[in-house]
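Visitor: All I have is the shape, not the residue letters:
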């Protein structure tokens, strides 16, 4: 079994994701092989007592084609998880100062 810190790689901080935090919706980059139930457990463990996840949506994001001169390459594919907290849940403190 993988640890919760291995499942959640990093938060995604964009204008859209910051605007949805007031609604209790947070966005994370997660491990490619992580399931929705694993992401739910990882968020509840990593961010502590009082954080309850109501819903998790995941999507696989394709890497972009990049070109440098005559060389063509591709950035890696990755997985994004959009986590919705329950109404009685406390906010994730990691995002409080942003």
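Guide: Good, I have the coordinates. These numbers come from a predicted model, not from an experiment.
Visitor: When you work out contacts or count neighbours from here on, use the C-alpha atoms and nothing else.
Guide: Noted.
Visitor: residues contacting the one residue sitting closest to the centre of the chain?
Guide: Against the mean C-alpha coordinate of the chain, by CA atoms, centre = their mean, the closest residue is residue 28 at 1.3 Å. If you count contacts by CA atoms under 8 Å, 6 or more residues apart in numbering, residue 28 has them with 8-12, 80-83.
Visitor: okay, now the closest residue to residue 55 other than its chain neighbours: neighbour count?
Guide: Leaving aside its chain neighbours, residue 55 sits nearest to residue 84 (5.1 Å; criterion: CA to CA, 6 or more residues apart in numbering). Using other CA atoms under 10 Å, residue 84 has 20 other residues around it.
Visitor: Second structure follows, compare the two:
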């Protein structure tokens, strides 16, 4: 049996370490019509861990998780070249009829 089928056992602390923050952008808000919610997550988190964390923290049923690693931009900081940190973004599809209110605290 695969890890995704039997589920992942997470501690509450690890669940909060996985989900860093919601992503509130125009594009992320647009896909909420399709029952998706977007989060910034830990770079070492796997899809089964993200699914278990969202289900534990928000008490919803997750149907699918899509992830993308966003590479940091090269920028100038006070005239010197630098680079922003890479981060991982997860688009979580919720079951029909389920919602997460991101305007309130957890």
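Guide: That came through fine. Since we're looking at a predicted model, the values are computed, not measured.
Visitor: TM-score for this pair?
Guide: Scored against TM-score structural alignment, normalised by the length of the first structure, the superposed chains reach a TM-score of 0.86; 93 aligned residues with a CA RMSD of 1.7 Å.
Visitor: circling back to that earlier point, what residue in the second structure is paired with the residue nearest to residue 55 of the first structure?
Guide: Counting by TM-score structural alignment, residue 84 of the first structure corresponds to residue 93 in the second structure.
Visitor: Repeat that for residue 25 of the first structure.
Guide: Using TM-score structural alignment, residue 25 of the first structure lines up with residue 36 in the second structure.
Visitor: what's the distance between residue 22 of the second structure and residue 79 of the second structure?
Guide: 31 Å (CA to CA, to the nearest Å).
Visitor: just to revisit the earlier point, so which of the contacts of residue 28 of the first structure are in strands?
Guide: Counting by DSSP state E, the part of the contacts of residue 28 of the first structure found in strands is 8-11, 80-83.
Visitor: hmm, which of the residues you listed are the buried ones?
Guide: Among those, those scoring as buried are 8, 11, 80-83 (criterion: 16 or more other CA atoms under 10 Å).
Visitor: Adding distance to residue 59 of the first structure, write these out as a markdown table.
Guide: Below are these laid out as a markdown table (distance: CA to CA, whole Å):
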| residue | distance to residue 59 of the first structure |
| --- | --- |
| 8 | 14 |
| 11 | 15 |
| 80 | 5 |
| 81 | 7 |
| 82 | 9 |
| 83 | 12 |
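Visitor: and of these, the nearest to residue 52 of the first structure?
Guide: Nearest to residue 52 of the first structure among these is residue 83, at 10.1 Å by CA to CA.
Visitor: what residues are up against that closest one?
Guide: 25-28, 40, 53-57.
Visitor: Just put the residues you listed in JSON lines and tack on distance to residue 63 of the first structure and secondary structure.
Guide: As requested, the contacts of residue 83 of the first structure are exported to JSON lines (distance: CA to CA, whole Å; DSSP: H, G, I helix; E, B strand; the rest coil):
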{"residue": "25", "distance to residue 63 of the first structure": "24", "secondary structure": "strand"}
{"residue": "26", "distance to residue 63 of the first structure": "22", "secondary structure": "strand"}
{"residue": "27", "distance to residue 63 of the first structure": "18", "secondary structure": "strand"}
{"residue": "28", "distance to residue 63 of the first structure": "16", "secondary structure": "strand"}
{"residue": "40", "distance to residue 63 of the first structure": "25", "secondary structure": "helix"}
{"residue": "53", "distance to residue 63 of the first structure": "28", "secondary structure": "strand"}
{"residue": "54", "distance to residue 63 of the first structure": "29", "secondary structure": "strand"}
{"residue": "55", "distance to residue 63 of the first structure": "26", "secondary structure": "strand"}
{"residue": "56", "distance to residue 63 of the first structure": "22", "secondary structure": "strand"}
{"residue": "57", "distance to residue 63 of the first structure": "19", "secondary structure": "strand"}
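Visitor: Cool, thanks, talk later.
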